[in-house]
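Q: just to be clear, the model below is a prediction. Sequence and coordinates:
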Amino acid sequence: MALMCISTMSVKLSRLPVELGHSFLNGNNFGPCIYDEDQAKRVKWALDKGHQIASHTWSHPHLANLTADQIHHEMWLVEEAFIKIAGVMPAFMRPPYGEYNDRVREVAGIRGQTIVNWDFDSGDTWGLTAEQSNQRYTDLIKTKPNTILTLNHDVHQQTAHVIVPFAIKALKDAGYRLVTVAECLGKPAYQWQAAPQPRDATWTCAGKPKVGSYP
């Protein structure tokens, strides 16, 4: 049976169906800080519901434009948040905009993370309507690919409430099995897991990079 890894990014995870497999998260992108109480609860909720969570960097920069030290910092900040909130060290990362180079690969390797990119975009960030995104899924299914790794952004209401539910049903009806990226690739979901840490004054985005911090 074919595999279908469906992925998304953002931290408004409570909008997503429990069946959804994998979420790549930022720490301080457009929207609330990952350490905000409601957001932290959503990250833990995702893990508890069986979602795989992974890194999408802290502030969503163009990684190929950064120095190695800056890339390390971007990756560490979101790793630190995962450790504090959920007690996990991610084993996967998705580079913002799908952009990476040899320097990004080297840093990700040093940090023990596999780079993951999509092979199908729902188009939900292009200004498409839900109907248009759904049609893209319908057209994709007609081509009968063996595996699919899709990109969706649950910060959009129509993605969480219309597109993703449609995609899940359509793909399952076509015989696809939804799995996490880790299961799809046959790798552990996390480098290690431990108990979450108690909230303290370090749970903050203050003084850390935000969108547009880098040239």
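A: Ah, there it is. Numbering: from 1, shown residues only.
Q: all contacts plus neighbour counts: C-alpha atoms, from now on.
A: Fine.
Q: and the residue positioned nearest the centre of the chain, what is it in contact with?
A: Using CA atoms, centre = their mean, the residue of the chain that lies closest to the mean C-alpha position is residue 24, 1.2 Å off. Residues in contact with residue 24 (CA atoms under 8 Å, 6 or more residues apart in numbering) are 7-10, 53-56, 93-94.
Q: which of the residues you listed fall in helices?
A: Judged by DSSP state H, helices contain none of those.
Q: which strand or helix spans the residue nearest to the centre of the chain?
A: strand 22-25 (DSSP states H and E).
Q: just the helices in this protein please.
A: Applying DSSP H to the chain gives helices spanning 37-48, 68-86, 102-110, 130-142, 157-158, 164-173, 181-185.
Q: counting by contacts, list what the last one packs against.
A: Packed against helix 181-185, as judged by 3 or more CA pairs under 8 Å, 6 or more residues apart in numbering; DSSP states H and E, are the following elements: strand 3-9.
Q: the strand it packs on vs helix 164-173, what angle?
A: If you take axes from the mean of the first three to the mean of the last three CA atoms, to 10 degrees, strand 3-9 sits at 170 degrees to helix 164-173.
Q: which other helices and strands contact strand 3-9?
A: Applying 3+ CA pairs under 8 Å, 6+ apart, one finds that strand 3-9 contacts strand 22-25, strand 147-153, strand 177-179, helix 181-185.
Q: show residues contacting the last one.
A: I take that to be helix 181-185. With CA under 8 Å, 6+ apart as the test, helix 181-185 has contacts from 3-7, 21-22, 52, 188-189.
Q: comparison target, given below:
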Amino acid sequence: MRKTALIFLAAAAQVCAGLTLTTRQGSPATLYTGCKDPQTVAMTFVESFGPTIFRLHTHSQMTRRNISDIFTSAGGHCTFLLNGADYACIYGATQVNNLKYAFAAGHQLASLTWSHLDLTTLSANDLRTQVSKLDLAMSRIVGAMPTCLVPPFGSFNDTVLAIVGETKPAVVLWDYDGTNGSPSDIEAGYDSQVASAITNMLALNEETTPTTASQVMPHVVNSFVQAGYKLITVAECIGVDAYYNRTTPTNRTVDWHC
């Protein structure tokens, strides 16, 4: 009864915002830990609405070389893992414009939940809030809610799968961590994977380090493309739709705040 009431309250909040919340019946989210097809690479980027992903300052000059464009230019796509209020507020004007830019380019926007907390430490009610607040922001900004959720720190349990499964079919973990080390170390790690002719990869990357966009990704993307890999989204990697509850983005209101 309590679970039903909480879902009803979440739905009521969405209706008040001019949105409709779709719930799934009975099934926990499926855990995915890698891609299904060979010769595919799904690259994900944490805290992806931060400023360095779209615009880099070099010698005080604003350049348009960014992660989104790197993948677009290579004929591929990537996935940005979003939270609402950890690195910066998702409703900030720059963040909103950047999300719309990546979305329009065909890159996937997936959920890292609202506050980037360990989901296994939260109450059921707080966990639902972490999921639904990010979904609401996504619906307002780009007119779609993400089907894929990556748990912060890779931390999950059966309760997380059950509650995420109320609205989403997929909880996703990476099978390669590209977040640690110097830029040259990270490049060498990816080069080693390419040289070993890995079947496929679902990789985690740290976007907020400026060298990710300015140095590491141009090298890594070129290496995979030259080796014949296809750069795809997480949704393509695991075989699900990227979004649900597609609708028209809304105009900014006083409710757009963190």
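A: Here it is on my side, so go on. The model shown is predicted, which means the values in this text are computed figures rather than measured ones.
Q: residue 151 of structure 1: which of the helices of structure 1 is closest?
A: helix 164-173 (10.1 Å; CA to CA).
Q: now the closest one on structure 2. Mean distance?
A: Overlaying structure 2 shows helix 164-173 of structure 1 at a mean distance of 0.9 Å from the equivalent residues (mean CA distance after the TM-score superposition for structure 1).
Q: read off where that helix ends up in structure 2.
A: Taken onto structure 2 by TM-score structural alignment, helix 164-173 of structure 1 occupies residues 217-226 there.
Q: just give me how far that stretch sits from the chain centre.
A: Its chain's C-alpha centre and that of stretch 217-226 of structure 2 lie 21 Å apart, by CA atoms, centre = their mean, to the nearest Å.
Q: buried residues of that stretch, list them for me.
A: By 16 or more other CA atoms under 10 Å, the buried positions in stretch 217-226 of structure 2 come out as 217-218, 220-221, 223-224.
Q: and stretch 224-243 of structure 2, how far out from the chain middle?
A: Distance, stretch centre to chain centre, for stretch 224-243 of structure 2: 14 Å (CA atoms, centre = their mean).
Q: circling back: translate the residue nearest to the centre of structure 1 into the numbering of structure 2.
A: In structure 2, residue 24 of structure 1 lines up with residue 81, judged by TM-score structural alignment.
Q: who are the contact partners of the equivalent of residue 87 of structure 1 over in structure 2?
A: Counting by TM-score structural alignment, residue 87 of structure 1 corresponds to residue 143 in structure 2. By CA under 8 Å, 6+ apart, residue 143 of structure 2 lies in contact with 245-250.
Q: ok, and those residues in structure 1?
A: Contacts conserved in structure 1 for the contacts of residue 143 of structure 2, counting by both residues aligned by TM-score structural alignment, their matches' CA atoms under 8 Å: 246-250.
Q: tabulate these (JSON lines), appending neighbour count and distance to residue 136 of structure 2.
A: Below are these laid out as JSON lines (neighbours: other CA atoms under 10 Å; distance: CA to CA, whole Å):
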{"residue": "246", "neighbour count": "14", "distance to residue 136 of structure 2": "12"}
{"residue": "247", "neighbour count": "14", "distance to residue 136 of structure 2": "12"}
{"residue": "248", "neighbour count": "13", "distance to residue 136 of structure 2": "13"}
{"residue": "249", "neighbour count": "15", "distance to residue 136 of structure 2": "11"}
{"residue": "250", "neighbour count": "14", "distance to residue 136 of structure 2": "11"}
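Q: just the ones in strands from the residues you listed, please.
A: Within those, no residue falls in strands by DSSP state E.
Q: just give me the neighbour total for the counterpart of residue 45 of structure 2 in structure 1.
A: Under the alignment by TM-score structural alignment, residue 45 of structure 2 pairs with residue 8 in structure 1. Neighbourhood size, residue 8 of structure 1 [other CA atoms under 10 Å]: 24.
Q: right, and residue 8 of structure 1 touches residue 152 too?
A: Yes: contact between residue 8 of structure 1 and residue 152 holds when scored by CA atoms under 8 Å: they sit 4.6 Å apart.
Q: how long is stretch 62-78 of structure 2 end to end?
A: Terminal residues of stretch 62-78 of structure 2 lie 23 Å apart, using CA to CA, to the nearest Å.
Q: again, but for stretch 50-63 of structure 1
A: Taking CA to CA, stretch 50-63 of structure 1 runs 29 Å from one end to the other.
Q: so how far is residue 121 of structure 2 from the counterpart of residue 192 of structure 1 in structure 2?
A: Taking TM-score structural alignment, the alignment pairs residue 192 of structure 1 with residue 245 from structure 2. Distance, residue 245 of structure 2 to residue 121 of structure 2, using CA to CA: 28 Å.
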